[in-house]
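Engineer: I would like to see how this sequence folds:
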Amino acid sequence: MPSAIRFDHPGPPGVLRLVPVERPEPGPDEVRIEVAAAGVNNADLLERRGQYPVPPDAPPGLGLECAGTITAVGRDVTDWRPGDQVCALFAGGGYAEEALAPAAQVMTIPAGLSMVEAAALPEVACTVYSNLAMIAGLAEGQTVLVHGAGGGIGSFAIQWAAAIGARVIATAGSPAKTAAAIELGAMGAVNYREDDFVAATLGATDGRGVDAILDVVGAPYLRRNLECLGPDGHLVIIGGSVGPVTLDLGALLSRRASISATLLRARPARQKAAIVAGVTRDVLPLVAAGAIRAVVDTVFPLAEAGRAHELLESGRTIGKVVLRTRHHQPCVPSP
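Structural biologist: This next block holds a predicted model:
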């Protein structure tokens, strides 16, 4: 019988427990994955605290991504077969030894990546690509401001933007994190605890502003983000504080700018399938070529998910925190 992380009520990391669960059986359009490793995300922390709107059709348990080996496929699945080594995006249930994923949200592991590295990819790759490529339309020669450079999303966004030929300005909360941002490809990095990121951004762009902003802070940064936007710029908000805030429409109109606010987890299945298809086509080849790497800070055994949450909540990490199961082993590249 497989095991999975569960909690009976919202609370601190200590509420997380590894318990036996029934073996999941795939539906017609699903695959079952023997999980080797699972990524830990901020959404998991919020859900554990009872502060995240869980989609009503989400599988039970925490976890939005994993890497492992397919062990069963639904009757309508034709693109995957048992034995395939994959990584996957799903709406829940990844903190487990076995998990179900929609077949359209499964990706082949890029050559040369370990299961741990592969588990760190789906959520950040799909978040960055859907927001910066599909919504903001970031392209070669443009400039993007990435907040939260030390996080999993920020560290991936810097690399992807640099890989497509965009210029990156990043913000982070410590010298170690700003140094990591530069190493990952940012042309400039601002310690927001010490310096004004608006002044730094405008200085780095000769006063023009940036073409896109990826924001994980939310309401407290709205006014200052607008000051950083250049003509026809696009601000994408993907998290942070969602309290009431005043929007300066004049600042938006004068720049012909736009704002989007998105959550990946609650998107309809057809949107997620389109995002995964785009990542498979446009992003994973960059990973396979070494232009983008999975930034993993720390790996914990699945049973120590509470410790993993404590570390991520501490704000000390650079990149992703990953859980490994008893099935973890080196990835064997496909022939």
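Engineer: rest of the way, CA atoms for contacts and neighbours
Structural biologist: OK.
Engineer: which parts of this protein are helices?
Structural biologist: 42-48, 115-119, 122-128, 152-163, 175-184, 197-204, 222-228, 249-255, 269-278, 284-288, 305-314 (DSSP state H).
Engineer: tell me the most buried of these?
Structural biologist: With neighbours defined by mean count of other CA atoms under 10 Å, none of the helices of the chain is more surrounded on average than helix 115-119, at a mean of 29.
Engineer: name the residues that touch it?
Structural biologist: For helix 115-119, the external contacting residues (CA atoms under 8 Å, 6 or more residues apart in numbering) are 36-39, 65-68, 87-88, 109-110, 294-296, 299, 322-324, 328-331.
Engineer: in ChimeraX, select just the buried ones from those residues.
Structural biologist: Burial among these is assessed by 16 or more other CA atoms under 10 Å; the matching ChimeraX selection reads:
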select :36,37,38,39,65,66,67,68,87,88,109,110,294,295,296,299,322,323,324,328,331
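Engineer: take the contacts of helix 115-119 and keep only those in strands.
Structural biologist: The strands, defined by DSSP state E, take in 36-39, 65-68, 87-88, 296, 299, 322-324 from those.
Engineer: and of those, the nearest to Y95?
Structural biologist: Comparing the ones in strands among the contacts of helix 115-119 against Y95 with CA to CA places A38 closest, at 6.1 Å.
Engineer: who are the neighbours in contact with L284?
Structural biologist: P110.
Engineer: same deal with N225?
Structural biologist: Neighbouring residues of N225 by CA under 8 Å, 6+ apart: V198, I213, L235.
Engineer: D211 contacts E140, correct?
Structural biologist: No: counting by CA atoms under 8 Å, D211 sits too far from E140 to count as a contact (11.1 Å).
Engineer: next, the structure of the following sequence, for comparison with the previous one:
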Amino acid sequence: MATMRAVDITNGSGPATSLHIASIPKPSASSGQAIVKIKAFGLNRMDLLQREGHYPVPPQAPKTLGVEFSGTIEELSSDSKDNFKKGDEVFGLAYGGAYAEYIAVNTKMLLHKPAHLSWEEAAGVPETWITATQAMYLVGEFTRGKTVLWHAGASSVSIAGIQLSKLGGAAAIYVTASSQEKIDFCVKELGATAGFNYKTQDWSKEVLKATDGKGVDLIIDFVGQSYFQGNLDTAARDGRIVHLGAMSGTKLPAGVDIRAFVMKRVRFEGSSLRSRDPEYQGKLRDKLETYLDKFEDGTFKIYVEKVLPWENIVEAHQLMEKNSTKGKIICTID
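Structural biologist: All right, here's what the predicted structure looks like:
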């Protein structure tokens, strides 16, 4: 049996220090799949949760971490119908398995890598930009002229989301973040309207003040429990709250006031991307493909905070755990 190197977790789950590179069976291409030799992969917060045993991994996913990558096609299944061939430079999204030398992935989730994108940049695009697109358009039903609030403004998804909101014609784009440096980055570099430091300000009151009490039409949240009441208070009439994560937990304290659901007709909807079927993910991949010229002409920018060799995967996870980065953490495989 052919083998490859991949990042494994001692005892199946644990802290960052339990990550190490091991030898595991190399995947083979099933119907509709390609085998990609990976050049680089991106880190995502779900990787930390999965490493600790707290993420519901879809049944079709391998146990190896990682959902976004760039590389070259080494092999294609005989029934592959998409416009790919051996040797093509690609990047894409997978259900798992990207922390490895090779990955088996549905060709519906691959894109040709433009020459102007480096391997590192391309590896940081799929999960981030597809998640932001899904949250804004498919779940949040964003339309031109609406106002948007992106929590965790300097996170990779929100960095993409701010740029998408700007291109999409948002009337105003607000962010929350943990430092003035991150807020300045979101406002001065990315073009957000204003930002609020959740450590030093009551962000929900500040958003209401900035909107003359109207609130915002669309809120994208990754924080969960500690932001639940603030989100309801800040949502505009007929506002949408898109719930993508629960970094502060999932259990609400006593006394949460849910009157906004009736009084303001607020809609709260949770979503995930990884559990979706290939057809759903494929539609988002097609949408991402329409953005590629925006990366080339500079309308959209990919922010890579740190590139590390994958042998330093422990350091990469520990860096993500600090919540200090602005943009992607990428690992490369020689």
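Engineer: once they're superposed, tell me the TM-score.
Structural biologist: Remark: TM-score between the superposed chains equals 0.93 [TM-score structural alignment, normalised by the length of the second structure]; 325 aligned residues with a CA RMSD of 1.5 Å.
Engineer: quick revisit: turn the helices of the first structure into CSV, columns for distance to P82 of the first structure.
Structural biologist: Listed next are the helices of the first structure as CSV, based on distance: least, CA to CA, whole Å:
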stretch, distance to P82 of the first structure
helix 42-48, 28
helix 115-119, 17
helix 122-128, 20
helix 152-163, 30
helix 175-184, 36
helix 197-204, 49
helix 222-228, 47
helix 249-255, 51
helix 269-278, 20
helix 284-288, 22
helix 305-314, 28
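Engineer: how about these, which one is nearest E22 of the first structure?
Structural biologist: helix 305-314 (19.7 Å).
Engineer: now do the closest one: which range of the second structure does it align onto?
Structural biologist: Under TM-score structural alignment, the alignment places helix 305-314 of the first structure onto residues 313-322 of the second structure.
Engineer: coming back round to it: neighbour-wise, which of D211 and E140 of the first structure wins?
Structural biologist: With other CA atoms under 10 Å as the criterion, D211 of the first structure and E140 differ in neighbour count, and D211 comes out ahead with 25 against 13.
Engineer: what's that one aligned with over in the second structure?
Structural biologist: Matched by TM-score structural alignment, D211 of the first structure corresponds to D217 in the second structure.
Engineer: my guess is that match contacts R240. True?
Structural biologist: Yes: in this structure D217 of the second structure lies within contact range of R240 using CA under 8 Å: 6.1 Å.
Engineer: who's in contact with stretch 29-41 of the second structure?
Structural biologist: By CA under 8 Å, 6+ apart, the list of residues contacting stretch 29-41 of the second structure reads 27-28, 66-81, 98-107, 119-120, 123-124, 330-334.
Engineer: who's in contact with the aligned partner of L190 of the second structure in the first structure?
Structural biologist: In the first structure, the residue matched to L190 of the second structure (TM-score structural alignment) is L184. Neighbour list for L184 of the first structure: S155, I158, Q159 [criterion: CA under 8 Å, 6+ apart].
Engineer: any idea how far V148 of the second structure is from L43 of the second structure?
Structural biologist: 26 Å (CA to CA, to the nearest Å).
Engineer: please apply the same query to Q318 of the second structure.
Structural biologist: Taking CA to CA, one finds Q318 of the second structure at 11 Å from L43 of the second structure.
Engineer: how about E52 of the second structure?
Structural biologist: For E52 of the second structure, the distance to L43 of the second structure (CA to CA) stands at 15 Å.
Engineer: just want to know which of these two has more residues nearby.
Structural biologist: Between E52 of the second structure and L43, counted using other CA under 10 Å, the more crowded position is L43 (25 against 16).
Engineer: residue in the first structure matching the more buried one?
Structural biologist: In the first structure, L43 of the second structure lands on V40 (TM-score structural alignment).
Engineer: over to L284 of the second structure?
Structural biologist: When the first structure is aligned by TM-score structural alignment, the residue opposite L284 of the second structure is I275.
Engineer: so its match sits right up against C126, yeah?
Structural biologist: Yes: proximity of I275 of the first structure to C126 meets the contact threshold set by CA under 8 Å, at 6.2 Å.
Engineer: what residue lies at the spatial centre of the second structure?
Structural biologist: Geometric centre of the second structure, nearest residue: T128, 3.3 Å, by CA atoms, centre = their mean.
Engineer: so what's the counterpart of that one in the first structure up against?
Structural biologist: Matched by TM-score structural alignment, T128 of the second structure corresponds to V124 in the first structure. V124 of the first structure sits next to G152, I153, F156 when contact means CA under 8 Å, 6+ apart.
Engineer: now the aligned residue in the second structure for the first one: closest residue in space that isn't a chain neighbour?
Structural biologist: Meaning G152 of the first structure. Aligning on TM-score structural alignment places G152 of the first structure opposite S156 in the second structure. In this structure, S156 of the second structure finds its nearest non-sequential neighbour in G327, 4.7 Å apart by CA to CA, 6 or more residues apart in numbering.
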